[in-house]
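> Below: sequence and its predicted model.
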Amino acid sequence: MTKLDKSEAVARSILGAELEPEECTALAEKIGLQEIRKGELVVREGEARRTLFVLADGKMSVCKADGKSETCLYQLRNGECAGTRAFLDGSERKAMLRADTDGVVLTLEPEDFEQLIESHPRLVYKVMKALFRVTHTNLMRMNLESAELRNYMMKTGGRY
């Protein structure tokens, strides 16, 4: 696999949207790298792992399983992150992450991130804003999908 500059990967990610280059470097020092292989289960639904995942290269899907089958809910794009809820509040995973191709994922543990509070408080603030935007975007997308489904079921609000 090609070498990945973590600082550049952070800068290109959702987390790095507002960060200065030196802040990207400071955050990159706390971030791990995980190579993923096509078909690999990166994290399981129900797992207590609090890691935040940022897709740096490749394709990865957020999936739910009902015991018999697996449903893909969303395919991450490079720079997007998954696991914000578990990262922030420690709740168990509500979905699994599966690698659709070989690639690289940036990983961030809450304990490592929290070490930046004293030395880089503005960086922490900017990353928390980015995580809020991710959560808000996901909520807006789910609300839109719910409205479209409701319109489809009720045969209102569209050409069904």
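Structure received.

> going forward, measure contacts between C-alpha atoms and count neighbours the same way
Will do.

> residue contacts, L116?
Listed by Cα atoms under 8 Å, 6 or more residues apart in numbering, the contact set of L116 reads 123-124.

> T25 versus that one, what's the distance?
For L116, the distance to T25 equals 12 Å [Cα to Cα, to the nearest Å].

> got it, and G67?
42 Å.

> try E70
For E70 relative to T25 (Cα to Cα), the value is 38 Å.

> Looking at these two, which one has more neighbours?
Shown here are E70 and T25; by other Cα atoms under 10 Å, T25 has more neighbours (18 against 11).

> which stretches of the chain form strands?
32-36, 41-43, 52-57, 60-65, 70-76, 81-82, 96-99, 103-108 (DSSP state E).

> report the longest helix in the chain, please.
helix 121-154 (DSSP state H).

> Comparison target, given below:
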Amino acid sequence: MGQIRQLGLFATLKPRELRVIDDLLQERRYLKNEIIFDEGEEGQTLYIVLSGRVLICRQGDPGTGRIAEVPAGALFGELALLDGAPRAAQARADEDCVLASLSRADFKNLIETNAVIASKIAFQLAWELGQKLREGFLAMDRRPL
């Protein structure tokens, strides 16, 4: 999984640290329209889109359910690493895609066994979440009242 070097989440990691992460990541292929997780499901995993595109949408909201499209190189489900709360939306493969995943259990174990790597990832994760919040607030500002 040499692609992880280019991902922002792992941008500050050294080659040795990247190998540790590479051993933790699970790679899986999804077919177009295959559900990755459902809204309300317990969140236990962060996903990274290695190829393809993922659609994030809310159920029972016809026409307005689409929340985001996640392109290759981006991540989603990151709150699962922090809180394990139920998923706020459904994730579905918008086209055939390959995802890498990091489980909450593996991340917690990483915190205990290699705090330096875990703290670098946590810092980048906080930055990514901040960016998403900022983008969400900007989108709200542009909506008509």
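Structure received. Given the structure is predicted, the values throughout are model-derived calculations rather than measurements.

> quick one: TM-score?
Here the TM-score for the pair of chains, by TM-score structural alignment, normalised by the length of structure 2, is 0.92; 145 aligned residues with a Cα RMSD of 1.6 Å.

> could I get the strands of structure 1 as TSV with distance to R133 of structure 1?
Converted to TSV, the strands of structure 1 look like this (distance: least, Cα to Cα, whole Å):
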stretch	distance to R133 of structure 1
strand 32-36	23
strand 41-43	23
strand 52-57	15
strand 60-65	18
strand 70-76	15
strand 81-82	11
strand 96-99	20
strand 103-108	18
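
> so which of these gets nearest L144 of structure 1?
strand 70-76 (14.2 Å; Cα to Cα).

> Skipping adjacent residues, who's closest to the residue nearest the centre of structure 2 in space?
Centroid-nearest residue in structure 2, with Cα atoms, centre = their mean: F76, separated by 2.4 Å. In space, F76 of structure 2 comes closest to Y47 once its chain neighbours are excluded; the distance is 5.4 Å by Cα to Cα, 6 or more residues apart in numbering.

> quick one, what contacts the equivalent of the one you found over in structure 1?
Y47 of structure 2 maps onto F53 in structure 1, with residues paired by TM-score structural alignment. Neighbour list for F53 of structure 1: 81-83, 105-108 [criterion: Cα under 8 Å, 6+ apart].

> Which of the residues you listed are buried, as a ChimeraX select command?
Remark: buried members of the contacts of F53 of structure 1, expressed as a ChimeraX selection using 16 or more other Cα atoms under 10 Å:
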select :81,82,83,105,106,107,108
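
> Out of the contacts of F53 of structure 1, which is nearest to E40 of structure 1?
Of these, the one sitting nearest to E40 of structure 1 (Cα to Cα) turns out to be V105, at 12.2 Å.

> Buried residues in stretch 90-108 of structure 2, which are they?
The neighbour-count check on stretch 90-108 of structure 2 (16+ other Cα under 10 Å) flags 90-95, 97-104, 106-107 as buried.

> Where does it end up in structure 1?
Under the criterion TM-score structural alignment, stretch 90-108 of structure 2 matches residues 96-114.

> Off-centre distance for the matching stretch?
Centroid separation for stretch 96-114 of structure 1 versus its chain: 8 Å, with Cα atoms, centre = their mean, to the nearest Å.

> how long is that stretch from one end to the other?
End-to-end for stretch 96-114 of structure 1, by Cα to Cα: 25 Å.

> Against S51 of structure 2, how distant is Q59 of structure 2?
In terms of Cα to Cα, Q59 of structure 2 sits 25 Å off from S51 of structure 2.
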